[in-house]
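In: below: sequence and its predicted model.
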Amino acid sequence: MPGVTRRTFLAFTAVASVVEPTFAEGEGSSRELQALIATHGTAYEALHRVVHRADSSWHDRKSADRIEEEALLAICSHPATSRGDRRAKAEYLLAVEARGRIMECKMACMSSSRSSSPT
């Protein structure tokens, strides 16, 4: 059996990049994941307000950080069983990572939830 050539690999990659988005467009994320993302967005905004408020105490900041972290961990550990969920979860977590909010332990939690979901 011949090995995969660069040309074959590129041809399949091009087809996959055209076909994959077509399937994903018709399949949105679940309401549960949407709610988790909305909850985290609210918690992140609250954390941002507390951190930048001049009169916030260490306790206020710690509490807001804990709430935001728990909301993020809920997203990370949510089993993304549909293609729409996997796509929405990945896009959201990449956006959060771009802000520098995902730590190694959160990534480990996300990885364990991914391995338990069907492919």
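Out: That came through, no problem. Residues are numbered from 1 along each chain as shown.

In: please count neighbours and contacts with C-alpha atoms only from this point.
Out: Noted.

In: and what about the closest residue to Ala24 other than its chain neighbours, helix, strand or coil?
Out: Nearest residue to Ala24, sequence neighbours excluded (C-alpha to C-alpha, 6 or more residues apart in numbering): Gly84, at 5.9 Å. The three-state label given to Gly84 by DSSP: H, G, I helix; E, B strand; the rest coil is helix.

In: is it true that Gly84 touches Thr22?
Out: No - between Gly84 and Thr22 there is no contact under C-alpha atoms under 8 Å: 11.4 Å.

In: of these two, which one has the most company?
Out: Set side by side, Gly84 and Thr22 show more neighbours around Gly84, with 18 against 11, by other C-alpha atoms under 10 Å.

In: the structure to be compared is supplied as follows:
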Amino acid sequence: MKTTVYNIGVEATIDVIGGKWKPIILCHLKHDTKRTSELKRLMPKITQKMLTQQLRELELDGVVNRTVYEQVPPKVEYSLSTYGESLAPVLELLCLWGEIHVQQRVDIYHEDILLENKELS
């Protein structure tokens, strides 16, 4: 088994939740259990392949639970695991910082930025 070495704790965090899509997925799951189709609708720019890949990685890291219901058609739901729920304060701060950052760019640089989904905060 290969040894992983981190120089600082944030490296381990980024290893699990880093990237463009994982924090967004986690923010959506922080609010409620979601089906794959619901997540896709909330994140229209993500491909189905990428969404599936990111959910699998989060599941392997123990951050997300995947529940399969034996029915026709099959139903699969994703939720934060108890371990994943421990990320809630981190996700809240990331969302808040992003909202402040957007407002600062609008106020100071007069950029045309729209924060469409305030549910993430």
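Out: Everything's here; your move. None of the values given here were measured: they were computed from a predicted structure.

In: TM-score for the pair, please.
Out: Scored against TM-score structural alignment, normalised by the length of the first structure, the superposed chains reach a TM-score of 0.31; 54 aligned residues with a C-alpha RMSD of 3.4 Å.

In: distance check, the residue nearest to Ala24 of the first structure against Phe23 of the first structure.
Out: Relative to Phe23 of the first structure, Gly84 of the first structure is positioned 9 Å away (C-alpha to C-alpha, to the nearest Å).

In: helix or strand for the most centrally placed residue in the first structure, which one?
Out: Relative to the mean C-alpha position of the first structure, the nearest C-alpha, by C-alpha atoms, centre = their mean, is the one of Leu93, at 2.7 Å. Using DSSP states H and E, Leu93 of the first structure sits in helix 83-98.

In: what packs against the helix or strand just after that helix?
Out: Using DSSP H and E, the helix or strand that follows helix 83-98 of the first structure in sequence is helix 104-116. With contacts taken as 3 or more C-alpha pairs under 8 Å, 6 or more residues apart in numbering; DSSP states H and E, helix 104-116 of the first structure sits against helix 58-77.

In: confirm Arg66 of the second structure sits in a strand?
Out: Yes - assigned with three-state DSSP, Arg66 of the second structure falls within a strand.

In: can you give me the neighbour number for it?
Out: 18.

In: doesn't Val76 make contact with it?
Out: Yes - assessed by C-alpha under 8 Å, Arg66 of the second structure is found in contact with Val76 at 6.8 Å.

In: who's in contact with Ala38 of the first structure?
Out: Ala38 of the first structure sits next to no residue when contact means C-alpha atoms under 8 Å, 6 or more residues apart in numbering.
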